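Enquirer: let's see this in three dimensions:
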Amino acid sequence: MIQKAEDKAKDSSIVAKLRKEHQPYFRNALFLSVFVAALPVAPIAFMRLTFGPVLYSDSVAYLLWLLLILIAALTLAAALEWVRDRIIMAGSISFVSKLEKIVFSTVFEDSSREWTKGATIINDLRTIRTFLASQVAGAILDAPFAIFWLLVIFFIHPFMGLLSIFGAVMALIVGVIVEKKVEPEMEKAGEHQSTSRSELTSYFQNLNASLAMGTLPNLYDRWNKSQSSFLLSQATASAQQSFGGALTRVIMLVQGSMLLGLGTLLMLLEIMPIGMAGNLIIAKFIGALAMRPMMTAVMSWKNIVAARQAYENVDIFLQENPAVKKQMKLPKPKGVIQITNASVYADDSDKKILDQISLQANPGSVTIVLGESGAGKTTLAKLLVGFREPSAGSVRLDGVSVFNWDKAELGPHLGYLPQNIELFGGTMVENICRFEKPDQEKLKTACKRAGLNYIYEDYLNNTEHSIDPDSMTVSGGMRQKLGIARAFYGDPKLLVLDEPTSSLDSESEDNFIAAIMEFQKTNATIFIMTHNKKILKAADHILVLFKGRQKIFDTKTNIAKKMRMSQLEETN
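Expert: Just a heads-up that it's a prediction; the model follows:
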């Protein structure tokens, strides 16, 4: 009963539904495979007729007509195979493209998932696409008809049929053994390659520190260990695959010769009539035709195993990580933030990063969040933008959970500057405009507020400033200004900035504070996490966190009054 439930769950999975949706492509390709498998037999019929009726008829016209029919049949076979390949290609592109969209959303919309696993799944999709576009997919469709041709040899003589099936079974056994040997090595190679890539990316991101501290030789040794393990596993799998392919070729060649030898022996023993000598060549030809798709499959067994493993990985990933369900379309947010008893626990721990935070911020207000490192400021920022869900309590924007709000719908109304600013390969304008088509007025305003007027002016003059994929050439101050401009772009209703002045000089800080006070007039709700008390100049409310707890939340005016009262009491 449990097994039935598991099978039902598999049948109802996203991958299974997509596979069912694309079955018409498979059925059409399979239908054409009937003709693709049958028409190559035309040379056999041509040979039989040439050495029989044509010679006895003494007619050149008969021979020419047969030759034209043969050419037409083989041309039609090639054309139908081409059409079949186009159908398979169209189906694979449609299937993988739809799967890619689901996987991409699933990987990126839930920030709690590890990127390494997400990157592996995206690589699995690439493996599936490559396999479906290869000749192996067509060979698999030809396999059932290959079995049919093997059975045809039985009509020539049962012993020859048994020998043909024996050869096919031997090729299959070789394939199974190779799979058992190759599969674990392919898994190891994939794991080592993923680790190697992750380490290399990490090293590039911290290149300056590595150079300064002289750690590159140690990092290279660490990376080389993973890379060597990957190459070793890959080499082992390739060697086993090559051995299997070589053995299969031997089986195919030996089978063809054995068919001729067995047929000759049967005639010498007068078990088969001497008049059927011509059928020996036919049996050899049909045997080779039947073995061709099997040999293609065995030779590419590594790709078949990799594609099957990739398919299973994607299916399991989507079952374990269901895509975020789309919510009902909501109106444009006004910016009312309400946090009620929000707590956040560290992963796999009872330790609280935030503990019972409660506050409300209205449109047009600026809330400055202060606290020591590790007080929970960054975690609170992630809660505010819906990047993380509270372990307890709620964080709502206009009465709706920020975490559950469709990010594509909320994104244009939200500005966020993370503490670790990430830029994307492209141009500075593309990064500021969030890779949308630039709106000149929005771009002008965002650049002005971030102190990047020259970028807008250069854009008008068709001069672009490029950013490499690793953004290694961008200084810390420029990175921060670009992040600020991106956050300001489009006049968002909720602006959350985490340490926005950490890499700015004094003049840029003053410009930033002025920009915040000017942006406040757009009636946006603003949160700024900072150690820089200079920014308090722009504050309406102040939230002080201490070890994840809310120590103070009040207006700047009330806090100033309480501090003056406290000073007077101490004086008296």
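
Enquirer: from now on I want contacts and neighbour counts done on CA atoms only, so please keep to that.
Expert: Fine.

Enquirer: what packs against the helix or strand Glu183 falls within?
Expert: Assigned by DSSP states H and E, Glu183 belongs to helix 158-205. Here helix 158-205 touches helix 115-132, helix 135-156, helix 216-268, helix 277-299, helix 301-320, going by 3 or more Cα pairs under 8 Å, 6 or more residues apart in numbering; DSSP states H and E.

Enquirer: now that helix: how far from the chain's centre is it?
Expert: Its chain's C-alpha centre and that of helix 158-205 lie 22 Å apart, by Cα atoms, centre = their mean, to the nearest Å.

Enquirer: next SSE after that helix?
Expert: Next along from helix 158-205, by DSSP H and E: helix 207-213.

Enquirer: quick one: that next one to chain centroid distance?
Expert: 31 Å.

Enquirer: can you list contacts of that helix?
Expert: Contacts to helix 207-213, defined as Cα atoms under 8 Å, 6 or more residues apart in numbering, come from residues 203, 216.

Enquirer: enumerate the positions of it that are buried.
Expert: Ser210 (16 or more other Cα atoms under 10 Å).

Enquirer: quick revisit: please work out which of the helices and strands packed on helix 158-205 is packed deepest.
Expert: Of the helices and strands packed on helix 158-205, the one with the most neighbours on average (mean count of other Cα atoms under 10 Å) is helix 277-299, at a mean of 21.

Enquirer: got the angle for it vs helix 216-268?
Expert: Put simply, helix 277-299 runs at 160 degrees to helix 216-268, going by axes from the mean of the first three to the mean of the last three Cα atoms, to 10 degrees.

Enquirer: that older thread, which one of the helices and strands packed on helix 158-205 lies nearest to Ser13?
Expert: Closest of the helices and strands packed on helix 158-205 to Ser13 is helix 301-320, at 6.6 Å (criterion: Cα to Cα).

Enquirer: please generate a structure for the following sequence too, so the two can be compared:
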Amino acid sequence: MIDSTETGNPLHTALRACRTHFIYAGLFSGLINILYLAPSIFMLQVYDRVVPTRGFATLLVLTLILAISLIVFALLDTVRMRLLLRASVRLERMAAPDILHRILGTNGASLMQRAEAMRNFDKLRGTLTGPAIIALFDAPWAPIYIVISYMLHPLIGLLALLSSMLLIGIAVASDIYTRKGLEKTGRQSSATYQIQEFSIQSAEVARALGMRQALVTRHLLERAELVRGQGEVAGASGIFFAITKFLRMLLQSLALALGAYLAINQQISAGAIFAASLILGRALQPVEQILGALKNVLEAQNAYRGLSAFCRLPSATDAKTQLPTPAGHIQVTGVTVRVPGVDRPILSNVSFEVRPGEIVAVVGPSGAGKSTLLRAMAGALEVDDGEIRVDGASLAEWDRELLGRNVGYMPQTPTLFPAAVHTNISRFRGYVEPHGEAMDAKVIAAARQAGAHELILRFSQGYETRLVPREGGGLSAGQRQVVALARALYDEPALLFLDEPNAHLDINGETRLLETLARLKERGATVIVSTHRTGLLQAVDKVLLLRDGMVQVYGDRDEVIRGAQSAPGGRVEGAAPPAADDSAATGTLPAGPSPAPPAAPSSHAPASDAADVPGPRGVEPTEGGDVQKDSL
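Expert: Coordinates of the predicted model:
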């Protein structure tokens, strides 16, 4: 039953909007079940009126009436199915957009809940046009047949009543016995498919490392457990269904026998013998159909519960006041992010402020929380404590679509979608905005600024090259990174969050990236960039040093670097020195002793503590000056 108090639940709202369809479908079900009596009445009249009197004219009229009744029956059944189909389509039109927004938005849902939400919705929607819903609509009309059986003879009515109660009892027992098994296999199936999808995405790694046989064995073991559980449930359901079919056939035969006994005793007519069997069979048919479709019914119930719980979670799509275009003032206050399900912080009480037009480098050893910080600031990740404000308004107060159009975000592992390069760079705006010369100009401008234009033109179909749904979309790591950077730069956003944008770039690529940062500085964009290379530090205004999820130092670039250079190791912790052959290209800052910088704001560790900060722990530079990337 739909809770009327949950007005914000899109599923409940859509189901309420479909209520009229269900009411009319129920009314048509009543008429259909009344017309189901036509063959029984026809048989009764033939045996009682036509055969004894040899009334051919009566037989012709009765046959005509039966034909008309069955035609009306077929039309009503068609209309009922179309009503349910329209309800399914309306449910899709009303609920699917909001559910998809919730899946893609940040609403506190787990990855499993997001992955299952649309499958649950499709399963529930599909049930509305399947045999299970028809059986459920027919079941309430079974008492009509019991009453008519009683009108034929009280004993026949009693047999119909007891038969219905017996089959209903079996249906309830089947539900109790199989429900937990179905729920368990449903969870196992979702988890198994999720792991398989991840293995498919990582197939190249598995082949390269010789893991294919091991992964196949693992998946087969998981599938064996799943198949065993499904077999147990199917076996139990099959037993109950077979018992139901046996009882229905037996009870129909008993109705014939009882009718014959009553006819011998001249308590009913000969025609009533067969009518009793047909009517009893029709009274029991909905119960048998429900048992046959019990698996689908229980799966639909589980899907409804799971989807309702998902839709009750806070939504990032709720209407918000349209705030002005952000200028780029960011305030991070007491932000803490924990590992999901574990009380272990990735970020702990992080606080700092970025003024409009500033470029801030976030540095630190692997595992310090750099990527997590950028994800939280970009709005891709919910924080557990504290708040992040943009131009004085918390992220929760911003319309996420409006803010997102003014944010350029490049994750540590650039994600490109299976679509054309142009579509990826334009952020799929062609689906919600006119696709014309203005959009093309923005795409090309972003690609030029990222240094990707010439690269894209060398693709087989240029900007219309479709990226395949596989690792990297068919591009190398460096190509993927510059295309993702172009997407972040699309439409000149005021805020940019770049997570190791030079991780896969060569010397020329890093030089172009420095030029890009300089142009962003000129137009007043606020940029937060994480890096393991010191080459990018020449383009920034401030440096934020993270270690163990906490701010160690935050201040002007020159002051932080001077303090770090005077410390053991002579460099900023977590920022690997560039290779000897690219010092000039990356503009490496010379080392040299200098006084410690002045104290930072009280919300952070004092900048003077930088002199005591040791070099990166357990982080070794690799060829080209890279170190192991932040795993968070």
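
Enquirer: now the helices and strands packed on helix 158-205 of the first structure as a markdown table including distance to Pro53 of the first structure?
Expert: Compiled in a markdown table, these are given as follows (distance: least, Cα to Cα, whole Å):
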| stretch | distance to Pro53 of the first structure |
| --- | --- |
| helix 115-132 | 45 |
| helix 135-156 | 20 |
| helix 216-268 | 24 |
| helix 277-299 | 14 |
| helix 301-320 | 44 |
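
Enquirer: closest to Ala9 of the first structure out of these?
Expert: helix 301-320 (8.8 Å).

Enquirer: Pro326 of the second structure falls within a strand, correct?
Expert: No. Applying DSSP: H, G, I helix; E, B strand; the rest coil, one finds Pro326 of the second structure to be coil, outside a strand.

Enquirer: if we can go back for a sec, for Gln419 of the first structure, which of the helices and strands packed on helix 158-205 of the first structure is the nearest?
Expert: That would be helix 115-132 among these, by Cα to Cα, at 18.7 Å.

Enquirer: contacting residues for the residue positioned nearest the centre of the second structure?
Expert: For the second structure, the residue sitting closest to the mean C-alpha position, by Cα atoms, centre = their mean, is Arg114 at 3.0 Å. Counting by Cα under 8 Å, 6+ apart, Arg114 of the second structure touches Ile103.

Enquirer: which position in the first structure aligns with it?
Expert: With TM-score structural alignment defining the correspondence, Arg114 of the second structure maps onto Gly118 in the first structure.

Enquirer: how near is that match to Phe424 of the first structure?
Expert: 18 Å (Cα to Cα, to the nearest Å).

Enquirer: same thing with Ser13 of the first structure?
Expert: For Ser13 of the first structure, the distance to Phe424 of the first structure equals 34 Å [Cα to Cα].

Enquirer: and if you look at His192 of the first structure?
Expert: For His192 of the first structure, the distance to Phe424 of the first structure - Cα to Cα - is 26 Å.

Enquirer: give me the more crowded residue out of the two.
Expert: His192 (22 against 15; other Cα atoms under 10 Å).

Enquirer: which position in the second structure aligns with the more buried one?
Expert: Match for His192 of the first structure (TM-score structural alignment): Gln188.

Enquirer: hang on, isn't that match packed against Leu226?
Expert: Yes. Assessed by Cα atoms under 8 Å, Gln188 of the second structure is found in contact with Leu226 at 6.3 Å.

Enquirer: ranges for the helices of the stretch 1-150 of the second structure?
Expert: Under the criterion DSSP state H, counting those that start in this stretch, the stretch 1-150 of the second structure carries helices at the ranges 10-17, 19-35, 38-45, 51-53, 56-104, 111-127, 131-138, 142-152.

Enquirer: for the ones you listed, which one sits closest to Leu251 of the second structure?
Expert: That would be helix 142-152 among these, by Cα to Cα, at 13.4 Å.

Enquirer: can you check which part of the first structure that closest one sits on?
Expert: Counting by TM-score structural alignment, helix 142-152 of the second structure falls onto residues 146-156 of the first structure.

Enquirer: what's the average distance of the matching stretch to the second structure?
Expert: Comparison of stretch 146-156 of the first structure with the second structure after fitting gives an average deviation of 1.3 Å (mean Cα distance after the TM-score superposition for the first structure).
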